[in-house]
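# predicted structure and sequence below. I'll ask about it afterward.
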Amino acid sequence: MSVVPFAIDIPPAAIADLHSRLDMARWPEKEPVDDWSQGTPLMALQELVVHWRDGYDWYACQQMLNDWGMFETEIDGVMIRFLHVRSPREGARPLVMTHGWPGSILEFRRCIAPLTRPEKHGGTAADAFHLVIPCLPGYGFSGKPAVTGWGVQKIAQAWGELMARLGYDSWFAQGGDWGSIVTTMIGAMPVPGCKGIHLNMPMAAPSAEDMAAPEPADLKALAALKHYQDWDSGYSKEQSTRPQTVGYGLVDSPVGLAGWIYEKMWAWTDHHGAPEDALSRDDMLDNIMLYWLTASGASSARLYWESFGAITGVQIDIPVAASAFPKEIIPAPRKWFERTCKQLVYWGELEKGGHFAAWEQPEAFVKELRAAFSLMG
């Protein structure tokens, strides 16, 4: 039941091993197309790897995480490691924020200061939050479940236990990607103590009426769903059916891991042609390192095996807020989503941003959270 500090301390030998593997990479031939339609282009990945090998500093990221303050506690046999950044304002609202795949706790890196110290970032004291940002089980620095059963429902319950151990009897929850699904389950179960949730990937299915007489928003969402199923969901099919098989390459080859994740940085961000338009190269490598250093290519993929399609038909009774970013993978129209909620208190429509909302558009994301949670007390 104890919660204790956790310090990240990656030895230089681990970085030397990474460099050796990058130096020894065996590359395929160049793709016979001039775009990303066959996956991560050879030249783009080689440029990323050159920077990774010769221009990137892991220890700056390690220092940043340790300065924020990481902690650990064991829940049902799995060590959960998390950031816990308290606001100087004692009356701040506790908020657990959950990342997804292929992201990490680093998605929230530029939101931590504005949310915990809002007066220094265009907000008021009433906008302050105490932040709890856990690594999902099997992701980043958290432990890897050794038994099945760690799906989104169990993670939702674990987050409730985590917040209770930190002394938070009343709290809020936020998430995108798998974090959105975990947060949806927190609201749907509901997990004791949670007073409201915010999602930046609201998920819902169309009704028979939507399909019979689709409006423009329906057609846009259905087209995005078809594109995802036809051209963008191969990774999820592999991870939800054979996570161990794909895991061998992701854990053994840094180039293979980078190509697997970097392609999603391209596919899921709001950019002008290259992922670097939306996310800095160092930021993307920091995120990739949380998978590489912890050898979590297989363990993170197992969440797909455990929980793919888990929130079909759920209903949420507690207050819900959602923010729709224009380049989300599958945009769910408000009318689809509001059928899943008894209390949809806020719906934001953003002009820019993609799947990694907090990472791509931190200022807009913070404003959405302030507006949403101000309506929940």
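Received it, and whenever you're ready, just let me know what you need. Residues are numbered from 1 along each chain as shown.
# can we go C-alpha only for contacts and neighbour counts from here?
Will do.
# show me the strands in the chain, by range?
Taking DSSP state E to define them, one finds strands in the chain at 4-6, 70-75, 78-85, 93-98, 129-134, 171-175, 194-199, 320-324, 344-349.
# ok, which of the ones you listed comes nearest residue 296?
strand 78-85 (14.1 Å; Cα to Cα).
# counting by contacts, list what the closest one packs against.
helix 58-68, strand 70-75, strand 129-134 (3 or more Cα pairs under 8 Å, 6 or more residues apart in numbering; DSSP states H and E).
# if you set the cut-off to 6 Å instead, what comes out?
strand 70-75, strand 129-134 (3 or more Cα pairs under 6 Å, 6 or more residues apart in numbering; DSSP states H and E).
# could you pull up the contacting residues of residue 134?
Contacts for residue 134 (Cα atoms under 6 Å, 6 or more residues apart in numbering) come out as 81, 82.
# for residue 170, same thing?
Contacts of residue 170 (Cα under 6 Å, 6+ apart): 193, 194.
# recalculate using a threshold of 8 Å.
Listed by Cα atoms under 8 Å, 6 or more residues apart in numbering, the contact set of residue 170 reads 94, 193, 194, 195.
# gap between it and residue 96?
According to Cα to Cα, to the nearest Å, residue 170 stands 11 Å off from residue 96.
# how close does the closest residue in space to residue 35 that isn't next to it in sequence sit to residue 249?
Leaving aside its sequence neighbours, residue 35 sits nearest to residue 41 (Cα to Cα, 6 or more residues apart in numbering; 7.1 Å). Relative to residue 249, residue 41 is positioned 18 Å away (Cα to Cα).
# thinking residue 201 is in contact with residue 328, fair?
Yes - with contact defined as Cα atoms under 8 Å, residue 201 counts as touching residue 328 (7.2 Å).
# and those two? Which one has more around it.
residue 201 (27 against 23; other Cα atoms under 10 Å).
# report how many residues lie close to the residue nearest to residue 73 when sequence neighbours are not counted.
Spatial nearest neighbour of residue 73, chain neighbours left out: residue 3 (4.9 Å); criterion: Cα to Cα, 6+ apart. Neighbour count for residue 3, taken as other Cα under 10 Å: 14.
# now do residue 59
Neighbourhood size, residue 59 [other Cα under 10 Å]: 16.
# now distance to residue 230 too, for the strands of the chain, in TSV please.
Below are the strands of the chain laid out as TSV (distance: least, Cα to Cα, whole Å):
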stretch	distance to residue 230
strand 4-6	42
strand 70-75	38
strand 78-85	36
strand 93-98	28
strand 129-134	33
strand 171-175	26
strand 194-199	25
strand 320-324	23
strand 344-349	26
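# please name whichever of these is nearest to residue 294.
When these are compared (using Cα to Cα), the closest one is strand 78-85, at 12.4 Å.
# could you give the number of residues near residue 141?
Residues lying near residue 141 (other Cα under 10 Å) number 26.
# for residue 246, same thing?
Going by other Cα under 10 Å, the residues that sit close to residue 246 add up to 16.
# so what's it up against?
238, 239, 298.
# my guess is the second one contacts residue 305. True?
Yes - counting by Cα under 8 Å, residue 239 does reach residue 305; the two are 6.4 Å apart.
# take the one below as the second:
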Amino acid sequence: MNIRPFKIAVSEEQLNDLLARLKLTRVPRSLDAESWDDGASLAFMERLISHWRLGFDWRAQEDRLNSFPQFIARVGELDVHFVHEKGKGPAPMPLVLTHGWPGSFAEMQEIIPLLSDPAAHGGDASDAFDVVVPSLPGFGFSQAPQHRGVSSKRVAEMWSELMTGLGYDRFGAQGGDIGAGVSMWLGRLYPKQMVGLHLNYIPGGFLPPLGDGSPPITAEEEAFRTRAASWFATEGAYSAQQSTKPLTLAYALSDSPVGLAAWIAEKFRTWSDCNGEVERVFTLDQLLTDISIYWFSGNVASTLRIYKENRSEPLKFNERERVEPAFGMALFPAELPTPPRSWVERVFDVKRWTPMPKGGHFAAMEQPQLLAEEIRAFFRPLR
């Protein structure tokens, strides 16, 4: 496998172009500047835009991200960007962490050292991991797909190739959002390679065997289906757009940094455990680092399109199909609608299912210590 070192180096031309666009921003009218009822709050967005123009230091964030060892590997037909942080311990376990949308590899900044060097953060060195954090194809600094078909299933195939190319015959997988789907596909496609799967989200497209001889739906499972349908009716417009007509949306988000910021920031507020106040959980710099990675990549269309690919290739299982690797779940209270354990046990070998005390969809950013401790606990007996 062709692997080369990588450092983020956004050009001055890109930075100047961004600032010029921000200066010419035309914001919409709002019936209530403080309200989020109709989408991203005008008052919040004006504050975010001002900070992006006048207070945000991309170069400082770039240096912070570049403190991690980063590489580009040729995986299949694409160049894949990844962080590879070797563990400090007697026998570090290889672990691939996969982000989702609207996140990025930058989500993992806080949790990487907790997993790679637990002894330096109050843990046990025997729990250390060799941590690999790839950027999904077309996200961040990974090359965008040039053809259809790059779904979460295809990404799982690529991650298997990447980890094998790094010398790891067996490894664990962890993820949320799209990263959860990639991890589940890894367990399904490569059971002999996988030590175990740990998630902090169950993808909405996950469909275990239902009907045709499968056990009947329980009351708890039916309540989940009702809850999920209600959530999608009020909060799922983004997914419907991205999974049907992503390119139409991409014209706006590729041309307007503020449009992109509004589209992303609203999700960080809605999906996090912030009680409606996004800055209680994320700083403006954290939000803008993630948003800037999307902007500077120039690949907004591909970050949206994976929703359409996953709609074409859902994570649907056949009657009596089982996935062998051990499965663990950290259930954060502000997470999107999550199926009950019995729903997942129809397919997966659930060894650990842990309700968490606080946190939401972006667990690695919101509660890195809690998530790291749970990941360590899940994989400890599998080493």
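Nice, thanks for sending it over. Everything numeric here is computed off the predicted structure, so don't read it as measured data.
# can you give me the TM-score here?
Scored against TM-score structural alignment, normalised by the length of structure 1, the superposed chains reach a TM-score of 0.94; 374 aligned residues with a Cα RMSD of 2.0 Å.
# just to revisit the earlier point, so the residue nearest to residue 73 of structure 1 touches residue 71, yeah?
Yes - if you go by Cα under 8 Å, residue 3 of structure 1 and residue 71 touch, sitting 6.6 Å apart.
# which parts of stretch 33-52 of structure 1 are buried?
36, 39, 40, 41, 45, 48, 49, 52 (16 or more other Cα atoms under 10 Å).
# do the same with stretch 255-262 of structure 2
256, 257, 258, 259, 260, 261, 262.
# kindly report the same for stretch 214-227 of structure 2.
221, 224.
# same thing with stretch 140-157 of structure 2?
In stretch 140-157 of structure 2, the ones that count as buried by 16+ other Cα under 10 Å are 140-145, 149-157.
# so what touches stretch 16-36 of structure 2?
41, 42, 43, 44, 49, 53, 256, 257, 258.
# map the last one onto structure 1.
Taking TM-score structural alignment, residue 258 of structure 2 has residue 255 as its aligned residue in structure 1.
# that match and residue 230 of structure 1, how far apart?
Distance of residue 255 of structure 1 to residue 230 of structure 1, computed by Cα to Cα: 25 Å.
# mind jotting down where the helices sit in the stretch 101-250 of structure 2?
111-116, 152-165, 178-189, 219-235, 237-242, 246-255 (DSSP state H, counting those that start in this stretch).
# closest one to residue 290 of structure 2 among the ones you listed?
helix 246-255 (14.4 Å).
# mean deviation, that closest one versus structure 1?
Averaged over the aligned pairs, helix 246-255 of structure 2 sits 0.8 Å from structure 1 after superposition, using mean Cα distance after the TM-score superposition for structure 1.
# which single one of the buried residues of stretch 255-262 of structure 2 is nearest to residue 221 of structure 2?
residue 262 (34.0 Å).
# these two touch, right, the closest one and residue 45?
Yes - with contact defined as Cα under 8 Å, residue 262 of structure 2 counts as touching residue 45 (6.9 Å).
# tally of neighbours for residue 119 of structure 1?
By other Cα under 10 Å, 15 other residues sit near residue 119 of structure 1.
# contacts only, for the closest residue to it other than its chain neighbours.
Excluding the flanking residues, the one nearest residue 119 of structure 1 by Cα to Cα, 6+ apart is residue 125, at 6.1 Å. By Cα under 8 Å, 6+ apart, residue 125 of structure 1 lies in contact with 89, 92, 117, 118, 119.
# so which of these hold up in structure 2?
Compared against structure 2 with both residues aligned by TM-score structural alignment, their matches' Cα atoms under 8 Å, the contacts of residue 125 of structure 1 retain 89, 117, 118, 119.
# out of those, who's nearest residue 365 of structure 1?
Set against residue 365 of structure 1, the nearest of those by Cα to Cα is residue 118 (13.3 Å).
# counterpart of the closest one in structure 2?
In structure 2, the position corresponding to residue 118 of structure 1 is occupied by residue 118, as judged by TM-score structural alignment.
# measure that match to residue 97 of structure 2 for me?
For residue 118 of structure 2 relative to residue 97 of structure 2 (Cα to Cα), the value is 16 Å.
# also residue 1 of structure 2?
Per Cα to Cα, residue 1 of structure 2 is found 20 Å from residue 97 of structure 2.
# more neighbours: the two, which one.
It is residue 97, of residue 1 of structure 2 and residue 97, that has more neighbours when counted by other Cα under 10 Å, with 24 against 12.
# how close does that one sit to residue 131 of structure 2?
7 Å.
# got the end-to-end distance for stretch 80-99 of structure 2?
First-to-last distance for stretch 80-99 of structure 2 - Cα to Cα - comes to 14 Å.
# now do the buried residues in it.
In stretch 80-99 of structure 2, counting by 16+ other Cα under 10 Å, buried: 80-89, 92-99.
# count residues in the vicinity of residue 197 of structure 1, would you?
Quick note: residue 197 of structure 1 (other Cα under 10 Å) scores 29 neighbours.
# verify the stated contact: it with residue 319.
Yes - here residue 197 of structure 1 reaches residue 319: they are 6.5 Å apart, a contact under Cα under 8 Å.
# and residue 23 of structure 2, how many residues sit next to it?
For residue 23 of structure 2, using other Cα under 10 Å, the count is 12.
# oops, could you answer that again for residue 313 of structure 2 instead?
So residue 313 of structure 2, with other Cα under 10 Å, has 16 neighbours.
# so how far is residue 278 of structure 2 from it?
Residue 313 of structure 2 sits 33 Å away from residue 278 of structure 2, taking Cα to Cα as the criterion.
# what's the answer for residue 315 of structure 2, then?
31 Å.
# same question, residue 83 of structure 2
For residue 83 of structure 2 relative to residue 278 of structure 2 (Cα to Cα), the value is 27 Å.
# for residue 269 of structure 2, same thing?
For residue 269 of structure 2 relative to residue 278 of structure 2 (Cα to Cα), the value is 5 Å.
# what is the aligned counterpart of residue 266 of structure 1 in structure 2?
Structural alignment (TM-score structural alignment) places residue 266 of structure 1 against residue 269 in structure 2.
# was I right about its match contacting residue 276?
Yes - look at residue 269 of structure 2 against residue 276 with Cα under 8 Å: they come within range, at 6.5 Å.
# okay, the two: which has more neighbours?
Set residue 269 of structure 2 next to residue 276 and count neighbours by other Cα under 10 Å: residue 269 wins out with 21 against 12.
# now do the contacts for that one.
276, 277, 278.
# please pull up the equivalent of the last one in structure 1.
Which is residue 278 of structure 2. Match for residue 278 of structure 2 (TM-score structural alignment): residue 275.
# now do the same contact list for its match.
Counted by Cα under 8 Å, 6+ apart, residue 275 of structure 1 has contacts 262, 265, 266, 269.
# sounds good, over and out.
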